[in-house]
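Engineer: this one's sequence-less:
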């Protein structure tokens, strides 16, 4: 994984969401933390082109997120804060297959890939279920399966443990730990990211801390304290 920001920033009208910054991200597991409205989600969305930089540029493995947008999105999967909104088709198996079918792959290839990803996450028993029938943890796994079946190198997750009970949270945490793909996680769940390789903290639109999770969490607690 080679993510590079070159004086890249983002504004929405008169509001600066992310101040221009230059940095390189190569670690396998990176956490992104900060208060609500700090710019962390905008920063993450700049990585796969969901938000275009208004200054500078962002590259993923040498590909520009604006000029090479389609290729970038094939390498970077994004799982939104509410995974239920990400599942488009009513039946889970059909939804997982959708990303492959848009590539016009042979039916047998699609079927094999879907079966393999269901088995990888141990959710074969959910294949015929509807999204509204799934628990919070099952929805996260379903969203992961739908993204990872297309084999991105990098996956970004926005608050993957938000509103999960302890059992589902533990299930998602274990799954993230075992992923082979490079992972960036936006989270307020500090325990989830304690063993990550690197952490970034955003505050009022700027990168305010960058280091080990222990170091960055300590800085975050200072600004989060009432």
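Structural biologist: Everything's here; your move. The model shown is predicted, which means the values in this text are computed figures rather than measured ones.

Engineer: use CA for all of it now, contacts and neighbours both
Structural biologist: OK.

Engineer: host element of the one residue sitting closest to the centre of the chain?
Structural biologist: Nearest residue to the geometric centre of the chain (C-alpha atoms, centre = their mean): residue 156, 1.4 Å. For residue 156, the host element (DSSP states H and E) is strand 154-158.

Engineer: Likewise for residue 116?
Structural biologist: helix 107-120.

Engineer: okay, now the one to match up with it:
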């Protein structure tokens, strides 16, 4: 598995009259295949996840993926780290499903015919083969999320960061997307409010007020989070 290292990585943002701390300097080393991140809205959990591929830059410290500094070598890291957003609309930009996956493959496969074949294979593996030529706009919410994930996975990243990928989905589609995520060979960093889903992880980090409140086994982490919410 890849190693994701946060070395006193913190994030502040400018505000009128000074700065606001979004994430306190954090030191973590993530080596497990499936790492969950939970916390209340605004706790800093998405900021922590976005540091992994440079969507957010650390103000203090640094973040490394297999020893490669995200800030200094962002392009190289992003070739290894895929990112899936909460709303798939942020990622789906082409008219049809196959074209959207082809867009992900444009750098790795220059031949249009071969690229189309590869894209159709990716869709088939992700349960969307029969929708290859369908308009993206005709898909259900769950299918759109599956398509967004397919586009990310098409380039075979070593790490997938998924930021609340089931928040907008119903129960059936939450299960479909969850089963896809937990069936991957890639290292998964999963930000979620779904406590049933996070219990399937190998390790869970609880973030509260910009700090890591708890870091450990899933059941213990969920219990800690629920206790913090109740207090």
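Structural biologist: Done, it's in. A quick note: this is a predicted structure, and the numbers were derived from the prediction, not measured.

Engineer: quick one: contacts of the strand holding residue 156 of structure 1?
Structural biologist: 1, 41, 44, 75-81, 148, 181-187 (C-alpha atoms under 8 Å, 6 or more residues apart in numbering).

Engineer: what do you get for stretch 77-87 of structure 1?
Structural biologist: 48, 95, 131-132, 139-140, 143-144, 146-148, 152, 154-160, 162.

Engineer: just so I have it, where are all the strands in structure 2?
Structural biologist: 4-15, 18-30, 34-38, 60-65, 68-69, 81-84, 159-163, 187-191, 203-208, 211-216 (DSSP state E).

Engineer: Where in structure 1 does the third one fall?
Structural biologist: Correspondence between strand 34-38 of structure 2 and structure 1 is established over residues 29-33, with TM-score structural alignment as the criterion.

Engineer: How about the last one?
Structural biologist: Residues 206-211 of structure 1 are the counterpart of strand 211-216 of structure 2, counting by TM-score structural alignment.

Engineer: That stretch vs structure 2, mean deviation?
Structural biologist: Stretch 206-211 of structure 1, aligned to structure 2 and superposed, deviates on average by 0.5 Å (mean C-alpha distance after the TM-score superposition for structure 1).

Engineer: So what's the residue count around the alignment partner in structure 1 of residue 92 of structure 2?
Structural biologist: Applying TM-score structural alignment, one finds that residue 92 of structure 2 aligns to residue 87 in structure 1. A count of nearby residues for residue 87 of structure 1, using other C-alpha atoms under 10 Å, gives 20.

Engineer: From residue 95 of structure 1, how far out is residue 87 of structure 1?
Structural biologist: 6 Å (C-alpha to C-alpha, to the nearest Å).

Engineer: so what sits against both of the two?
Structural biologist: The contact lists of residue 87 of structure 1 and residue 95 share residue 146, where a contact means C-alpha under 8 Å, 6+ apart.

Engineer: Residue 2 of structure 1 reaches residue 47, doesn't it?
Structural biologist: No: Residue 2 of structure 1 is beyond contact range of residue 47, at 10.8 Å (criterion: C-alpha atoms under 8 Å).

Engineer: Settle it for me: which of the two has more neighbours?
Structural biologist: Neighbour count, other C-alpha under 10 Å: between residue 2 of structure 1 and residue 47, residue 47 has more, with 26 against 14.

Engineer: ok, the more buried one - contacts?
Structural biologist: 3, 58-60, 65, 76.

Engineer: Now which residue in structure 1 aligns to residue 186 of structure 2?
Structural biologist: Aligning on TM-score structural alignment places residue 186 of structure 2 opposite residue 181 in structure 1.

Engineer: mind checking what residue 164 of structure 1 lines up with in structure 2?
Structural biologist: Match for residue 164 of structure 1 (TM-score structural alignment): residue 169.

Engineer: quick one: that match and residue 141 touch, right?
Structural biologist: Yes: using C-alpha under 8 Å, residue 169 of structure 2 is in contact with residue 141, at 6.4 Å.

Engineer: Residue 59 of structure 2: neighbour count?
Structural biologist: Neighbours around residue 59 of structure 2, by other C-alpha under 10 Å: 16.

Engineer: Could you measure from it over to residue 146 of structure 2?
Structural biologist: Residue 59 of structure 2 is 33 Å from residue 146 of structure 2, by C-alpha to C-alpha.

Engineer: Residue 41 of structure 2 now?
Structural biologist: Taken as C-alpha to C-alpha, the span from residue 41 of structure 2 to residue 146 of structure 2 is 24 Å.

Engineer: quick one: which of those two has more around it?
Structural biologist: residue 146 (24 against 12).

Engineer: Residue 126 of structure 2 versus that one, what's the distance?
Structural biologist: Taking C-alpha to C-alpha, one finds residue 146 of structure 2 at 7 Å from residue 126 of structure 2.

Engineer: Residue 134 of structure 2 now?
Structural biologist: Residue 134 of structure 2 is 15 Å from residue 126 of structure 2, by C-alpha to C-alpha.

Engineer: try residue 223 of structure 2
Structural biologist: 33 Å.

Engineer: out of these two, which sits in the more crowded spot?
Structural biologist: residue 126 (17 against 12).

Engineer: Map the more buried one onto structure 1.
Structural biologist: Checking TM-score structural alignment: residue 126 of structure 2 goes with residue 121.

Engineer: Likewise for residue 81 of structure 2?
Structural biologist: For residue 81 of structure 2, the residue aligned by TM-score structural alignment is residue 76.

Engineer: same check, this time on residue 145 of structure 2
Structural biologist: So, by TM-score structural alignment, residue 145 of structure 2 is matched to residue 140.

Engineer: Could you report the neighbour count for the closest residue to that match other than its chain neighbours?
Structural biologist: With C-alpha to C-alpha, 6 or more residues apart in numbering as the criterion, residue 140 of structure 1 has its nearest non-adjacent residue at 6.0 Å, and that residue is residue 83. Residue 83 of structure 1 is flanked by 22 other residues according to other C-alpha under 10 Å.
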